[in-house]
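Colleague: Here's a sequence, model it:
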Amino acid sequence: MRTFTKDDVLEQAQEYNVKFIRMQFTDIFGIFKNIAITVEELPKAMEGRIRFDSSVIDGMVGNREREICLHPDPASFVIFPWRPREGAVARLICDIVNPDGTAYECCCRNVLKKVVTEAEAMDLRMMVGVETEFFLFQTDDRNKPTVLTHDTAGYCDLSPVDLGENARRDMVLTLEEMGFEIGSSHHEFAPGQHEISLKTDDALSMADKLVTFRFVVRTIARRHGLHASFMPKPDNNLNGSALHIYQTLFQGLENTFYDPRNPGQLSDTARHYVGGLISHAPSFAVLTNPIVNSYKRLIPGDLSPCYVAWSTENRNTIIRVPANRAEETRVELRNPDPACNPYLVLAVLLKSGLAGVKAKVQPSRPVSDNLFALSPAEYRTRDVLTMPQNLEKAVDLLKQDELIIKTIGEELTHKYITAKQMEWQRFQSHVHSWELEEYLPLF
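Modeller: As a prediction, the model looks like this:
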């Protein structure tokens, strides 16, 4: 993360003719929001004196909302490249604090910062890389999104088959202008599906990048007349979209996951970290896979990352350890989807991994074959769990995990669970098109 001060922000705002600043923050579900101010209000904003109602963070309105404040992070200041240079628009990502300056208990960014501080006390630093998948859909004559893909291309196809190449190029260029380091971009398996990978960064910076990434990708897609969707499974006949999260713990400049003396050149720390993730994965599923639709992607299948196990080669386990070694040794979590709140997800991943390291949790043996291809008898002997198969079950598992609840806080957990239970109830009470197609002709 770059070093930037309040004075630096004020100077750059003046130097680049900034007129409007978007004070950006996320609610407990990871939805990016903002309050826009003019540059004349920037000195006041930098002092944390922009106030608003807590309901916008909590995701619901009750009768006990209170006043909270935006506390901007100077390091997050950036000017939007797609807006005019005269009267430019910039942004600041903000923490949420109480009027007395203490952290608001439902500030997701602060949840992650606390776990990062815990790792630092152990002389460890989490580094994260991601691959984010999304769809580009056509819009209708009222500019509303459809599920009609804009091309029929497949994995790594080129133009003219890949009709999203120009939009994806503009997304990458815009992100790079905003300080992102892009690893690669390409067309994914399904028609209209794309992937952009972000190079490794520290955990807090990566969470900031991910919420910004979704905002930028959707903005640039709109300028191309398309709708960018991060919905996990937007169509029955298309592959789902994933958020693959690559994790490493560094001690100074040393990758603690690498040990050339151990089998597979994986250190004990790496194995214990994997053990921690496996121990808590079903419980944090409601965070990594946060909506009803998420579980349509986790149905058991050849490529579905739904089995709570790890492998160095298998892609239907939730954890894979890629072949890279030395300073590139890392652990990949494959089940998260891009609808998640990255602050909460990275917080619980790091906390679970650290718990595994502290307790020296040994993971089960790595899986080398396709679990989906096993017979029921073979599957039972492997003692491998699957991830929860719906949102209701995921919520129940979260309620039982004290470590995850403690990590995100009891107040945030209560509000998150309440909202997810209401979401499940709305889904359950709604008559879906499948029911009409299946039953209406018969009954």
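Colleague: only C-alpha atoms for contact and neighbour calcs from this point on.
Modeller: Noted.
Colleague: neighbours around the residue nearest to Asp268 when sequence neighbours are not counted, how many?
Modeller: If you skip the residues right next to it in sequence, Asp268 has Phe257 as its closest partner in space, 7.5 Å away by C-alpha to C-alpha, 6 or more residues apart in numbering. Applying other C-alpha atoms under 10 Å, we find 26 other residues in the vicinity of Phe257.
Colleague: So Phe257 sits against Pro322, correct?
Modeller: No: Phe257 lies out of contact with Pro322 (C-alpha atoms under 8 Å); the separation is 12.0 Å.
Colleague: List the buried residues of whichever strand or helix holds Met422.
Modeller: Applying DSSP states H and E as the criterion places Met422 in helix 410-429. Within helix 410-429, the residues that count as buried by 16 or more other C-alpha atoms under 10 Å are 412-413, 415-417, 419-421, 424.
Colleague: this one as well, want them side by side:
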Amino acid sequence: MVDARSRTSGVNILKEIEARGLKAVRFSFADQHGILRGKTLAATEVRGALERGVTVTSTLLLKDTSHRTVFPAFTPGGGVAMPEFEGAADVLMMPDASTFRVLPWAPDTGWVLCDLRLQDGRPVPYDARAVLRKALEKLGEHEFIAGLEVEFHVFRITNANLRPADAGQPGTPPDVELLTTGYQYLTEQRYDLIDPVVQVLRGGLEQLGLPLRSYEVEFGPSQFEFTLAPLGGLAAADAMVLLRSAIKQIARRHGYHATFMCRPKLPNVMSSGWHLHQSLAKGGRNAFSAEREDLSDVGKHYLAGLLAHARAACAFSTPTINGYKRYRPYSLAPDRVIWGKENRGALLRVIGAPGSSATRIENRIGEPAANPYLYFASQIYSGLDGMATRASPPPAAETPYEAKAELLPRTLTEALQALREDKVLRAGVGEAFVDYYCRIKDAEIARYNLEVSDWEHREYFDLF
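Modeller: Sure, this is the predicted structure:
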């Protein structure tokens, strides 16, 4: 199950553990929501784990965002028509030794990202990292390049809400206060107010080897934006899950709450987005770059594919109910299926100029809570379809919030329906995976629909 290259990398891990005197190593995998889960092993157990893997219960792949198991695991096929999942059976986390890090915030602790395998060594079909690997293989001689531009909030915790009554699925979130009052985008004074927190986060992220490019004070209160240098597809997705997890853990250890929730229910707080800059490389050159035009023929076909499948891809780029509350006209968030040249109101923003090696397409649809493996895979399959059919994009939109074009989904329910009906994404990501994913999201929607909201209470309690 472990090849020679992995075995060599594993030896290097053991040497580093010994040299640094590490006491424990976290073995993690990214679940269906892009959340890291796993086990922490004593350093003495790492050698065996590198060879044989680490067992975890398969029900971790059957949970919605409340951590409830939404499939009947104790039935034939484990609820997903797989005997290997029956009875909450174990699957294996097989470490990718190339991802090993020493965690700067956790004393004497290493970390490694894992792929999921069945007991016979086959990939688990519901492993999101495996879904992206398959998509990257479909690119053939092209390489997917991604640049990450991620907005998030950091608040100071005033009450952690850890009373027994606060426990639950989910429990009571912490009470918080702002670090800044916001609405002074990119002002140096506002940045200086958040700089002590930025320094703490930056120090940890740099020690992890993440290629940070900028740290910005965003428009909203207590809102940040970090950007990362372009990376190859799998490395970029790995960086995103590590970035989010590291920021949350480092912040919490210093008394702060970091959240990648799109639109927190706090007064005056703004929505956060995740803008994905993407291009293809071939032979070390940018395949989207053209000598006399802003976008090559390959880039145009890829762009057309992104547009054709944009509504269905929303199920992966904006996978939470909350994320759809960001799509508002004139808000720097898109609301319809269009593209524009250097236009931040468009869904797809083409950036570059004739001959530019930095030519790329920025997709502005994503929320920062998206699973990067699934988000990237949706983009690749969409773009590949445009390339295969040699599709051409429509003219660029000059008035993005007034252009006559198909609207983006207004709800997660609408996005899931678009995904169910999209033959290209169903075939690419996999029929079984799409059905599995939609069932998890349907469970979240069903719980949401049973909740009585503040709006309903205000609207009807006194009226009727």
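Colleague: Can you calculate the TM-score here?
Modeller: The TM-score (TM-score structural alignment, normalised by the length of the first structure) is 0.92; 426 aligned residues with a C-alpha RMSD of 1.8 Å.
Colleague: one step back: what sits in contact with each of Phe257 and Pro322 of the first structure?
Modeller: Counting by C-alpha atoms under 8 Å, 6 or more residues apart in numbering, the residues touching both Phe257 of the first structure and Pro322 are 329-330.
Colleague: Could you tell me which residues make contact with the residue lying closest to Lys63 of the second structure once chain neighbours are set aside?
Modeller: Excluding its sequence neighbours, the residue lying closest to Lys63 of the second structure (C-alpha to C-alpha, 6+ apart) is Thr69, at 4.3 Å. Residues in contact with Thr69 of the second structure (C-alpha under 8 Å, 6+ apart) are 59-60, 62-63.
Colleague: Kindly report the same for Ala97 of the second structure.
Modeller: Contact partners of Ala97 of the second structure, counting by C-alpha under 8 Å, 6+ apart, are 6, 9-10, 13, 112-113.
Colleague: which residues in the second structure does stretch 209-226 of the first structure match up with?
Modeller: Structural correspondence for stretch 209-226 of the first structure: residues 239-256 of the second structure, per TM-score structural alignment.
Colleague: Residues contacting that stretch, please?
Modeller: Residues contacting stretch 239-256 of the second structure (C-alpha under 8 Å, 6+ apart): 30, 34-36, 105, 148, 154-157, 197, 200-201, 204-205, 210, 257-260, 371-372.
Colleague: rerun that using 7 Å as the cut-off
Modeller: 34, 105, 154-157, 201, 210, 257-258, 372 (C-alpha atoms under 7 Å, 6 or more residues apart in numbering).
Colleague: list the buried ones in the host helix or strand of Asp208 of the first structure?
Modeller: For Asp208 of the first structure, the host element (DSSP H and E) is helix 203-223. Using 16+ other C-alpha under 10 Å as the test for burial, helix 203-223 of the first structure gives 203-214, 216-222.
Colleague: Please pull up the equivalent of Gln389 of the first structure in the second structure.
Modeller: Per TM-score structural alignment, Gln389 of the first structure is aligned with Arg410.
Colleague: residue contacts, its match?
Modeller: Tyr324.
Colleague: what does the helix holding Met422 of the first structure correspond to over in the second structure?
Modeller: The aligned range for helix 410-429 of the first structure is 431-450, by TM-score structural alignment.
Colleague: Asn239 of the first structure maps to what in the second structure?
Modeller: Here Asn239 of the first structure is matched to Met270 in the second structure, going by TM-score structural alignment.
Colleague: burial measure for that match, as a count.
Modeller: Applying other C-alpha under 10 Å, I find that Met270 of the second structure has 23 neighbouring residues.
Colleague: Was I right to think it contacts Arg263?
Modeller: Yes: assessed by C-alpha atoms under 7 Å, Met270 of the second structure is found in contact with Arg263 at 6.4 Å.
Colleague: hang on, the earlier thing: quick one: the match of Gln389 of the first structure from Leu14 of the second structure, how far?
Modeller: According to C-alpha to C-alpha, to the nearest Å, Arg410 of the second structure stands 50 Å off from Leu14 of the second structure.
Colleague: got it, and Asp297 of the second structure?
Modeller: Separation of Asp297 of the second structure from Leu14 of the second structure (C-alpha to C-alpha): 48 Å.
Colleague: Could you do Ala377 of the second structure as well?
Modeller: In this view, Ala377 of the second structure and Leu14 of the second structure are 33 Å apart by C-alpha to C-alpha.
Colleague: One more: Lys63 of the second structure?
Modeller: 33 Å.
Colleague: Of these two, which one has the most company?
Modeller: Taking neighbours as other C-alpha under 10 Å, Lys63 of the second structure and Leu14 compare with Lys63 leading, 20 against 16.
Colleague: The helix holding Met422 of the first structure: average distance to aligned residues in the second structure?
Modeller: When the second structure is overlaid, helix 410-429 of the first structure sits 1.5 Å from its aligned residues on average, using mean C-alpha distance after the TM-score superposition for the first structure.
Colleague: What helices and strands are in contact with that helix?
Modeller: helix 391-399 (3 or more C-alpha pairs under 7 Å, 6 or more residues apart in numbering; DSSP states H and E).
Colleague: 10 Å instead, please
Modeller: helix 55-58, helix 268-288, helix 391-399, helix 402-408 (3 or more C-alpha pairs under 10 Å, 6 or more residues apart in numbering; DSSP states H and E).
Colleague: pretty sure Ala397 of the second structure is touching Val350, no?
Modeller: No: counting by C-alpha atoms under 10 Å, Ala397 of the second structure stays clear of Val350, with 11.3 Å between them.
Colleague: any shared contact partners between these two?
Modeller: 339-341, 343 (C-alpha atoms under 10 Å, 6 or more residues apart in numbering).
Colleague: leaving aside the residues next to it on the chain, what's closest to the aligned partner of Asp53 of the first structure in the second structure?
Modeller: Using TM-score structural alignment, the partner of Asp53 of the first structure in the second structure is Thr57. Nearest-residue entry for Thr57 of the second structure: Asp90, 4.4 Å, with adjacent residues in sequence omitted and distances by C-alpha to C-alpha, 6+ apart.
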